[in-house]
Each structure stands twice: as structure tokens, then as C-alpha cells.
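Participant: Fold the following for me, if possible:
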Amino acid sequence: MVYSVKTFNNINQIGLKELGNKFQIDGDKADNPDAYIIRSQNLHDVDFPSNLKAIARAGAGTNNIPIDQATEAGIVVFNTPGANANAVKEAVLASILMSARDYIGANAWVNTLTGDDVPKQVEAGKKQFAGTEVSKKTLGVIGLGAIGGRIANYAQRLGMEVYGYDPYVSIDTAWNISHHVKRVDDLKVIFENCDYITIHVPLTDQTRHTFDSAAFAQMKKDTVIINFARGELVDNAALFDAIEAGVVKRYFTDFGTEELLNKDKITVFPHVGGSTEEAELNCAIMAGKEIRQFMETGEITNSVNFPNVHQALTAPYRITLINKNVPNIVAKISTAVSDLGINIDNIINRSKGDFAYTLLDLDESDKDKIDQLVTNFENSDNIVRVRLITK
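Facilitator: Here you go, the predicted model:
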């Protein structure tokens, strides 16, 4: 069986080789593909084709994908957490250094000089760009995931005192964070104590405008805010007031809007934090592996709308089910199998929110029985999508 994959944006071709020879890459021309692989393409106004089973976002953020709509259609959405973490880490560290020394302003100023005495003008005017060192300064990291954890570790190696806030940090991530990073359970501690604050959390109703007027009111003078996560995490109106009041010394962001451009003390980059050759390759490789694993085995890794599910395929047939998370659904699935005299070799069911995912491995040689079971599932209430995978 050959699977069709439609790609949006410029997906690294070396990374797409991870799909293997069972996949046909149709660029952006496929009308009814099995899977999408995208980067920044906005899918909110796109009608999903009936055959679409998976979307892989070659990056961490998925705000460009209508997650609820995809879930209700039985489409598994993947992202690639950590694939561009090193690139974003370096961009944030560079922003810290640039804000401490105002390299951007210094470069702009020196390029205005003219005449044979430029060296003298440089010596006379350079004091305005003396800046400070980052060693011994405090950095607050909000969100200690793949990106935030790396930033915390490397900033500590630069001699900074680092505070970290993340009530949801995973055990695996926590093990990789230096014991020198001071974990706090209240954002107020970071707002009140840090010279630099960088944020690395997804945009949700709870995190929107993390930096609002109340947050800025708790900060000390000349705080530097760095935002390479999502623009909406900062209330721009409150930010402008904080800059005017001298609370915010500099604001660095990777998310440009018209109201942020050409503003004193605001530096805007064109969403390039994760745009390195290495990161784009890593993201494409991870996205390709996720799609290949899901299409060939039904297993799920790094989905944002369905749970991770892994189970070795040893039976002749595997049926995957995306079903509504309702009482007795597993019992009903098992009954449907037994009614046809089919033996269950293995079954695993994992839920996430209002939906669940089931891998059903069947020890049966009669293909007609398997086909009938698939039909029965397709006609069942509370089952959204059915797939049949053969060993």
C-alpha cells in the first residue's frame, strides 16, 4: 500500500526521506491525501479532505491548526517537540547578550559616521553603548520544556542566577535541568526578582497575556522581556505602558505585528528563532518518522490531540479506532469482536479529553470476518474513524 502525503511550505527533502518507499510525496497538489506535513501554513480556513488521517507540524507550535476540528474528524495532529529547541535556545541567548550591550543600536550608530576621523568619533561616542555583563544577573525562565530547560542550563553556565517556573514540567525534562536552577511555584517570584525574563509556554486561554499590567506592576525597573514563544503571551498595550514607565528596558520578540514595529526599545525578528538549517532538518525528520509510524503501525508519538499509544504488532490484523470517550466503549468493542468469533490478540485503549484511541490486534485468518468487523465499526455510534492495518 502506498500512502499519499501533501506537503505545505518548504519541507526539507532529506527529512522527507524518512517516510520510506511506501509514501508518495505530492507536494501541495494532492487532493485527498492520507497525511499533511506542514510548517507555518494556516489551516484554519482549509476544508479537510475525507481521506486525511494525520497532520504533522514540523515545529512545536500548532496554533495554525484547528485542533478541535481535526479531532472531531478523527485526524491525529503531531508536532515535533525539541527538534528546533537548540536553535531557539541560541536565539534567546543571543537576545540576552544583545540587550545587555545594545549591539544593534551600536551598529546602527557607527554606520551613520562619516569622514576621515571616524576612529576618533568612535572613541568619543562609544560610551553610550557600554552596557552591562550578564554574569551575576538574574534570569527567569517561564516554561521548562525542551527549549526553556536548555536556556536555563546554558544561562547558568554564563554565570547567571536562574529561576525556573513550570508547574507541568515532565519528569524526564526535570532530570535534565541543572540543580543550580532555582525552581519556583509562583510567577510573582520571577516578576519581582529577575533582570531578564524569557517565556516558553504554549498559547492557551490560561497563558494568554501572561505579561499584562498586573505582571509588569510586580517587576523592577529595567527588566528585559524576551518572547520567542507566541506574540499573544504579551499584552502589547500594557507593554507600551511598562516601557514608558521604565519598568521594561527592552522587549525582544520573534512575532511581529504592525503596532510593534519601529518602536524604541522593541526589537522584532521575523519569526526566525527556529529557522536554522539544522532545526529545519530535525523537524522534517521527526515529522516524517511520526507519519510513517502512524500510517504503517497505527502507533502514536508526539500527538497534541490524542494520547501516545505504542503496542508491538504481532497479529495478522490490526484495527485502529478513534472513538468518543464514553462509558463501556471498550466493552462494546470487545463484544463486537466476539460476536464474529474473532480472537483478540491484544488491545490497548487510551483517552485524552473527549476522545480515545484504540489499537485492536486480532488473531484471525478469515479476511471476510475482518472486513465485516470493520464495516460494523464504521456503522457504530461513538466511533469516528476506523483503519485496518495488516502485518
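Participant: drop to CA atoms for contacts and neighbour counts, all remaining ones
Facilitator: Fine.
Participant: Which parts of the stretch 201-350 of the chain are strands?
Facilitator: 223-227, 248-253, 266-268, 317-324, 343-352 (DSSP state E, counting those that start in this stretch).
Participant: any chance of those strands in a markdown table, with distance to Phe211 and mean neighbour count too?
Facilitator: Shown next, in a markdown table, are those (distance: least, C-alpha to C-alpha, whole Å; neighbours: other C-alpha atoms under 10 Å):
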| stretch | distance to Phe211 | mean neighbour count |
| --- | --- | --- |
| strand 223-227 | 9 | 23 |
| strand 248-253 | 11 | 23 |
| strand 266-268 | 15 | 19 |
| strand 317-324 | 37 | 22 |
| strand 343-352 | 30 | 16 |
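Participant: Next, the second sequence, to be compared with the first:
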Amino acid sequence: MPERGENMYRIQTFNNIAIRGLERYPRETYEVASSLPDPDAFMLRSHNLHETPIPDSVVAVGRAGSGVNNIPVDLLSERGVAVFNAPGANANAVKELVIGGLLLAARNLIPAAEYLRGLDGDLPDFEKRVEDGKKRFVGFELPGRTLGVIGLGAIGVKIANAARGLGMHVIGYDPKITVESAWRLASDVERARSVDAVVSQADVITFHVPLNDQTRNILDATRIRSLKPGAIVINLARDGIVDDTALGAALDAGRVHAYVSDFPTPALIRHPRVITLPHLGASTVESEENCAVMIADQLRDYLEHGNVVNSVNLPALSLERKGDSRLAIVNRNLPDRVGQISHVLGQNGVNIVHLVNESRGNLAYTLLDVEGAVDAATAEAIAGIDGVLRFRIL
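Facilitator: Okay, here's the model as predicted:
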């Protein structure tokens, strides 16, 4: 491996990252490989980073997908490492799978196909058996039915709008809906005040939320009892969102029509009312390429310019470059950190041209452009300020 040049960055990859994403890194200034000494950043998909040693050289981690449960975000935050994801890049893939699963469940297509596959075409009563199947697998149409959407982010909004196009009434719930999502949402989608309000009204309910303490078993035994008789439940979000044991009992009792899940369990994998998939949510060529491109661009922007787009632990922040040098500082969100940084620079004769600071939870992030170069002593003094977790000169 050649020695790293002054402006050379190293990206260590895990999993198979789409070539379109990797091509976003110029060969003149980036080394990209699955094994590298002292990498500046990790780029991964489903790899379990909780069990992977993370060198001190790593300043950023990019997940080519939306969920970050496979990344130790809290640990990395304590080290001042930015964690990025790709929200919305896989939204169309998941939307199409949800609509596909909904149609399969509403029309009983999977059990109907299995029924025919089990028939002997040489039997004299074959045609009669086919007609018997027609009666057994009567489904229902979607117009006029109510779809409940829990989580109105990039994916949830697309699903809500698509369902409106199919003639469904849509009711959604998201206490943290962003302005961008609200603008994209069809105006006739009804906003619910609680999860329970959605559960009690929906003929079909679909979940699009991250897995955390608030969403674990969000559809539990109590809420399952509140579902409308014959409801369809769809979970392509995260394992653990739905209490599978309680839902299995409701399926057995015939109170729930069908369950579409991307998270197979031994107990439900052969259930006649369950359509279970091998984690296909974002498994399309287009989705994998979109995620890889988005993450590659975000990592480049952070490594080269310090700008933060779609980070799950740092505040969104960008700054047009104006000075000779740029400083990027991640610190604990404590009083007077910006003042102390400015004081150190002033004491060492460094003039600030432009500065922006934002905070998010326990972390704060500062980008500032200065005139001239920052010498080693000044850099060491800034890095030594109490609470500074990561200091870079770009």
C-alpha cells in the first residue's frame, strides 16, 4: 500500500457496495478497499459494526441504507465520529414492496398459487378443483378501504400517496414529521393524533419507523385486539416493531386476515396467513445504487469540506469556503466552547473569516474558515480544550 499523500483519503468498505457509489471517489485522492490501514471512514450496508474494531483514524461512518441499528452510534458519538445514513434513497423500493405485499394479501394470491401448485393436472376432476379454489380464495378490492401508515418519513409518504392513487382512504401518524415530508404528503391524507387512532380505523396498517425503546412491539397484544376484524398487517420496517407471538395468535383465531413481514420467524414462516420475505425491503439494483451514491457523496463532503448532510448524530451544517484553512470541531455540547476556540485562535494571531456552530443533543459541531495556516501548537491547544472530541484541519 503506498503511503498516504497529503490530500489522500482512505475509505474502508464492508459488504458489497454498488459500483456506482464507489465511482464517486476520485482515484487521484481516494483509496477504497475492504482492508486498509488507518482508514478515514467506513462505508457499509448491513455489516455489524458493534463487533468490529474501529481505529482512531476513523472520523466518519456511512451506512448505505436508512437504519443504523448495526452501528454503535452512541460509542462513535463519544469519539466525535460522524455517522451518516441515506434516508429516502431506498424509499421507492420499499414503497413498491409494500404495495405488492398489500395486493398479494388482499387477493390471497400466495395461498391460491400454492393451492394450484399442489393439484395433479392429470386428475379427471382437475377443472372442478380449480373452480373450488376460486371460491376458497375470494379477496377484496382496495378502493374505499383505509390504510394506516405509522411513520411519515420518505418511505411512509410515498406509500400514503401511492395508496391514495389506488383509491384508498389514508390515515397517518408521525409525531416528528418534518416540514419536507409534510409538503410531499397528499393533502387528503388524514393526520391521526396517536398510534391507537390509526390501529382502530385501519383495514391495512403498515409501519415505517426505526426500532427503539418507543417503537419496540408498538403493535402489541393490546393494540392487536383493537384492530378491525380481518385487518392486514405489514411490517417491512424493522424486526421487533410487531409482537409476532401475539399477532400469530390473532392469525390463528382468524381475527387478522394476513401478515406481510420482511423478518421471518420459525413460528410464522409456514403460517398460511403469513407472507414472509427474506429482508427484501431495499433489495433492488436501483435502491442499492442510490444508497451507495448518496453515502459516498456525503462522506466526501464531510471529509473534504466538513459539511454535514444526513447525519444521525451531528447537526446538519454546511458552510461555503472563504478562508485559507478550514477547521472542523466536534465537541460535547457545553457552554463557551466556541468562545474558547475563538480565544485560542486569537491568542495565536489567527483571524476567523467565517464561522457556523450548531448543536444536536449532547454534541455540538463548529466549522470555521481562517486566514493563513494553523500551526501545530495552535491545533494542539484547540484539541486540548475540555470537551473537544474531534478536531480536523481541512
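Participant: returning to what we had before: for Ala85 of the first structure, find the nearest of the strands of the stretch 201-350 of the first structure.
Facilitator: For Ala85 of the first structure, the closest of the strands of the stretch 201-350 of the first structure is strand 223-227, at 14.3 Å, according to C-alpha to C-alpha.
Participant: Just put the strands of the stretch 201-350 of the first structure in CSV and tack on distance to Lys182 of the first structure.
Facilitator: Output for the strands of the stretch 201-350 of the first structure, formatted as CSV (distance: least, C-alpha to C-alpha, whole Å):
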stretch, distance to Lys182 of the first structure
strand 223-227, 19
strand 248-253, 23
strand 266-268, 28
strand 317-324, 42
strand 343-352, 32
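Participant: mind checking which of these is nearest Asp205 of the first structure?
Facilitator: strand 223-227 (17.3 Å).
Participant: helices or strands next to the closest one in the packing?
Facilitator: helix 85-101, strand 196-199, strand 248-253 (3 or more C-alpha pairs under 8 Å, 6 or more residues apart in numbering; DSSP states H and E).
Participant: Packing partners of the second one?
Facilitator: If I follow you right, that is strand 196-199 of the first structure. Counting by 3+ C-alpha pairs under 8 Å, 6+ apart, strand 196-199 of the first structure packs on strand 138-142, strand 223-227.
Participant: Between those, which one is closest to Gln206 of the first structure.
Facilitator: Nearest of those to Gln206 of the first structure, taken as C-alpha to C-alpha: strand 138-142 at 13.6 Å.
Participant: The closest one corresponds to what range in the second structure?
Facilitator: Mapping strand 138-142 of the first structure onto the second structure (TM-score structural alignment) gives residues 146-150.
Participant: Other residues contacting that stretch?
Facilitator: 156, 160, 163, 168-174, 195, 198-199, 201-209 (C-alpha atoms under 8 Å, 6 or more residues apart in numbering).
Participant: Which of these fall within helices?
Facilitator: Judged by DSSP state H, helices contain the following of the contacts of stretch 146-150 of the second structure: 156, 160, 163, 195, 198-199, 201.
Participant: Grab the two from those residues that are most spread out in space.
Facilitator: Ala163 and Val195 (18.9 Å).
Participant: can you pull the buried residues of stretch 296-306 of the first structure?
Facilitator: 297-306 (16 or more other C-alpha atoms under 10 Å).
Participant: Can you lay out those residues as CSV showing distance to Leu144 of the first structure?
Facilitator: Formatted as CSV, those follow (distance: C-alpha to C-alpha, whole Å):
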residue, distance to Leu144 of the first structure
Thr297, 32
Gly298, 30
Glu299, 27
Ile300, 24
Thr301, 20
Asn302, 17
Ser303, 19
Val304, 18
Asn305, 21
Phe306, 22
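Participant: with these in mind, which one is nearest to Phe255 of the first structure?
Facilitator: Val304 (22.4 Å).
Participant: Let me see the ranges of the helices in the stretch 1-150 of the first structure.
Facilitator: For the stretch 1-150 of the first structure, applying DSSP state H, counting those that start in this stretch gives helices covering 13-16, 67-72, 85-101, 103-110, 118-125, 146-157.
Participant: Can you name the residues in contact with the fourth one?
Facilitator: Contacts with helix 103-110 of the first structure, where a contact means C-alpha under 8 Å, 6+ apart, come from 98, 122, 126, 129.
Participant: which residues does the corresponding residue of the first structure for Tyr25 of the second structure contact?
Facilitator: Under the alignment (TM-score structural alignment), Tyr25 of the second structure maps onto Leu19 of the first structure. The contact partners of Leu19 of the first structure, by C-alpha under 8 Å, 6+ apart, come to 288-289, 291-292.
Participant: ok, and those in the second structure?
Facilitator: Retained contacts for those in the second structure, judged by both residues aligned by TM-score structural alignment, their matches' C-alpha atoms under 8 Å, are 288, 292.
Participant: if you look at the contacts of Leu19 of the first structure, which of them are in helices?
Facilitator: Per DSSP H, the subset of these in helices is 288-289, 291-292.
Participant: follow-up on the earlier one: for the contacts of Leu19 of the first structure, which single residue is the most surrounded?
Facilitator: Neighbour counts for the contacts of Leu19 of the first structure, by other C-alpha atoms under 10 Å, peak at Ile291, which reaches 30 neighbours.
Participant: how about the residue mapped onto that residue from the second structure, what does it touch?
Facilitator: Correspondence of Ile291 of the first structure to the second structure, assessed by TM-score structural alignment: Leu299. Leu299 of the second structure sits next to 41, 60-62, 84 when contact means C-alpha under 8 Å, 6+ apart.
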